[in-house]
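Enquirer: I'll drop the sequence and a predicted model, then ask my questions.
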Amino acid sequence: MKKLLILISLWLCVTTAGAQQNKRDLYSVAFYNLENLFDTIHDAGKNDLEFLPSGSYVWTAEKYEAKLKNLAKVLSEVSRDRVPEGPAVIGVAEAENNRVLTDLVSQPAISNYKFVHYEGPDKRGIDCALLYDPEQFTVTNSKLVLSTPFEGDTVHLTRGFLIVDGQMAGERVCFIINHWPSRGAKSPVRVHAAKQVRVLTDSLMRTDKKLKLIVMGDMNDDPMDESMATLGARKYAKQVKKGEFYNPWWETLEDKGVGTLLYRGKWNLFDQIVVSRPLLKAKKGLKYDHNEVFIREYLFQQDGKYKGSPLRTHGGRVWLNGYSDHLPTIIYLKK
């Protein structure tokens, strides 16, 4: 009998310890512009000729494999110092097709991830996608909503809006992944993109007033720009009204001077993740906790004219064997 009681006590200790280890109170969500993740094969109808072995970048299989390995290294480290499981989801931009995403998540460092992707209308072929860890996030529905041209401008066309709905930590969370028109287009083109996203978010929140909705992407605008105001993304949590979003990156850039890409010596923060009001006001379940730009020394050029800039894949036409011209961004959700 005494031995039985000892065994039961030991079992209870092990079970309790296991339960404590499995208990999660912090989750992470990330975004990363992959900067021209092209394979070496021409896609019919797409202007990807620069990224072929015979193209101006001399894009060989060896360079492509190095790019995959480099990106996988970054993605495997994002947020893991705070969340050992890594991000539940990672929004990405500038992925050429299903094939490059398959190759990316086949890298051993991130082989636990699956992805959602639809072929979009971009003339170069670069799309948005959502990588997700099925142990942390279950996809229930997804679709790509195509963008409408601004005043007939089909050159600076947004790559479409990827909507992914699912379950995280036992509750519904919805994501919209974006890549708005580049700075080669004037501000009204990005404002037009923001208006389209606002229509989508209004519709989603009309049917579920408590929806925990996260909009993320490379907006090609800073947090204080007109397009983000049009989206309804506010600097301070106390300013956020129903149907609007909290944009923590405003303070990150304006008050802390931290950005995600460097242009002519000035930091911008285009890579934003904004959260709906229910993620601020939730009395139970997931709630916004904090944000950060993922910064590691290896992600930056260490010398030369562009010292301190993100270490990109190419400098001009010279292969640098880098990562991206953008830095990843992360938000943390507490349960």
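Expert: Received the coordinates, thanks. Numbers count the residues shown, from 1 in each chain.

Enquirer: From now on I want contacts and neighbour counts done on CA atoms only, so please keep to that.
Expert: OK.

Enquirer: Would you agree residue 58 is in contact with residue 49?
Expert: No. Using C-alpha atoms under 8 Å, residue 58 is not in contact with residue 49, being 10.0 Å away.

Enquirer: ok, which stretches of the stretch 1-150 of the chain are helices?
Expert: Here the stretch 1-150 of the chain has its helices, by DSSP state H, counting those that start in this stretch, at 2-22, 61-77, 98-105.

Enquirer: JSON lines please, covering those helices and showing distance to residue 285 and mean neighbour count.
Expert: JSON lines is the format used below for the helices of the stretch 1-150 of the chain (distance: least, C-alpha to C-alpha, whole Å; neighbours: other C-alpha atoms under 10 Å):
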{"stretch": "helix 2-22", "distance to residue 285": "17", "mean neighbour count": "11"}
{"stretch": "helix 61-77", "distance to residue 285": "26", "mean neighbour count": "18"}
{"stretch": "helix 98-105", "distance to residue 285": "29", "mean neighbour count": "18"}
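
Enquirer: Kindly reformat the ones you listed as a markdown table and extend each row with distance to residue 150.
Expert: Formatted as a markdown table, the helices of the stretch 1-150 of the chain follow (distance: least, C-alpha to C-alpha, whole Å):
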| stretch | distance to residue 150 |
| --- | --- |
| helix 2-22 | 49 |
| helix 61-77 | 33 |
| helix 98-105 | 28 |
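
Enquirer: second one coming, line it up with the first:
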Amino acid sequence: MRYGIKTLFTLFTLFTLTGCARLFTGSEKTYVVGFYNLEKLYDAQANARNMDYTPTGAMHWNSIRYEQKLKNMAEVIATIGGKDGPAILGVTEAESNKVLQELVNTAPLKKKKLKIIHFESEDPLGLDVGMLYNPKRFKPSYQKVIRVDYPGTFKGKDILLVKGELEGEYVIIYINHWPSNYGNARQGDRRRRVAAATLRKHIEADLKENPEANIMVIGDFDEEPKSKVLQQVLKANGRPNPNYKKELFNTFYINYVQGLGSFHKRGDFKMLDQVFVSKGMLNSTGLEYVMGSAQIHDPEFLKYTFGKYKNTPRTTYNGTTYIGGYSDHFPVFIKVKIAR
């Protein structure tokens, strides 16, 4: 059950503080920040890390299917948050700089002239996190990967750190894709705890330097908002009280308690893709999170329209059967504004 005493108290606090916040008139300019798991965006060339995604592999992956995947992804991204699309979009499961560059050069994204940030990781399947951004809105000034020292010989995706100015306001962005439970739930939990602790260490350094820092943490965490890893290790929760400076506010907490989710598994939606913001972005001057703007981007064209998977994400494959859909995740996004 998602509703407990603490959850209800959190919701009461959220609604109370939302009511006390500055009224958003709807006429103010907002900017979209989001995240999208692209689900195995491989190119059509030979891939030594995942031989399934080759013309002769189990998925029979070829240039025709790759180009269709690019068109599908571009169609989705162009519509996230409205006609202007995202100012900043974290992505994951992209094979290379090449596929991201070809993605932003695919219609209808091409006219938006998005730029990319990407680093190769040690992920065993060759899939990385990255960032797309609108250079008219966001000006990056610093970028690096944070290596996570996972236990044993496991290698996973890095955390991407990008700093820059969004409409003139300085912001720190962390893009994540934490390990899943694939193969062993206990090991998956342990690995995510290591990732959370690594990220938390960097966030604490940011807040020590500036307690009012604008920090956004976005990604696929493979954890739901109420998990101990997010709430206790990363210190991200649904409490919007700006006095708790060291905590992160989980903008998707209320979506979670409403039973919504970005990923569907075993007959249930899971809220795995999320955006957290620092308390400096609540009721602030400068860059401010628009309270209540967190949304799952799930237009009808992204869904199965009938059968047992109705209203769930329409995927590229069902097992090894090619469907020609989009991704097994819905994108998520929030809106921010410049408060004066």
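Expert: That came through fine. Please read all numbers here as calculations on a predicted model, not as lab measurements.

Enquirer: Residue 232 of the first structure: which of the helices of the stretch 1-150 of the first structure is closest?
Expert: Proximity to residue 232 of the first structure (C-alpha to C-alpha) singles out helix 61-77 among the helices of the stretch 1-150 of the first structure, at 29.1 Å.

Enquirer: What span of the second structure is that closest one aligned with?
Expert: Alignment of helix 61-77 of the first structure against the second structure: residues 63-79, by TM-score structural alignment.

Enquirer: Against the first structure, what's the mean shift for the matching stretch, could you check?
Expert: Here stretch 63-79 of the second structure, set against the first structure after superposition, deviates by a mean of 0.2 Å using mean C-alpha distance after the TM-score superposition for the first structure.

Enquirer: Could you point out the longest helix of the second structure?
Expert: Here the longest helix in the second structure is taken by residue count, with DSSP state H as the criterion, and it is helix 185-209.

Enquirer: Tell me the first helix or strand C-terminal of that one.
Expert: Helices and strands here follow DSSP states H and E; after helix 185-209 of the second structure, the next one along the chain is strand 215-220.

Enquirer: Run through who's touching that next one.
Expert: With C-alpha atoms under 8 Å, 6 or more residues apart in numbering as the test, strand 215-220 of the second structure has contacts from 34-37, 90-92, 171-178, 272-278, 280-281.

Enquirer: Please identify which of the helices of the stretch 1-150 of the first structure is closest to residue 286 of the first structure.
Expert: Nearest to residue 286 of the first structure, of all those, is helix 2-22, at 16.8 Å by C-alpha to C-alpha.

Enquirer: Residue 264 of the first structure versus residue 186 of the first structure, what's the distance?
Expert: Taking C-alpha to C-alpha, to the nearest Å as the measure, residue 186 of the first structure falls 19 Å from residue 264 of the first structure.

Enquirer: which of the two has more neighbours?
Expert: Higher neighbour count among residue 186 of the first structure and residue 264: residue 186, with 11 against 6, using other C-alpha atoms under 10 Å.

Enquirer: any residues touching stretch 172-188 of the second structure, and which ones?
Expert: Outside stretch 172-188 of the second structure, the residues touching it (C-alpha under 8 Å, 6+ apart) are 90-92, 129-131, 156-164, 189, 191-192, 195, 213-222.

Enquirer: and residue 272 of the first structure, what is it in contact with?
Expert: Contacts for residue 272 of the first structure (C-alpha under 8 Å, 6+ apart) come out as 31, 216, 217, 218, 219, 223, 247, 249, 329.

Enquirer: Pretty sure the fifth one sits against residue 268.
Expert: Looking back up the chat, that one is residue 219 of the first structure. No. In this structure residue 219 of the first structure lies outside contact range of residue 268 using C-alpha under 8 Å: 10.9 Å.

Enquirer: Neighbour count for these two, which is higher?
Expert: Higher neighbour count among residue 219 of the first structure and residue 268: residue 219, with 25 against 20, using other C-alpha under 10 Å.

Enquirer: Give me the distance between the more buried one and residue 95 of the first structure.
Expert: Residue 219 of the first structure sits 16 Å away from residue 95 of the first structure, going by C-alpha to C-alpha.

Enquirer: Next: residue 177 of the first structure.
Expert: Counting by C-alpha to C-alpha, the gap from residue 177 of the first structure to residue 95 of the first structure is 13 Å.

Enquirer: between those two, what contacts are shared?
Expert: Each of 128, 129 lies in contact with both residue 177 of the first structure and residue 95 under the rule C-alpha under 8 Å, 6+ apart.

Enquirer: any idea how far residue 295 of the second structure is from whichever residue in the second structure pairs up with residue 218 of the first structure?
Expert: Aligned counterpart of residue 218 of the first structure in the second structure: residue 220 (TM-score structural alignment). In this view, residue 220 of the second structure and residue 295 of the second structure are 15 Å apart by C-alpha to C-alpha.
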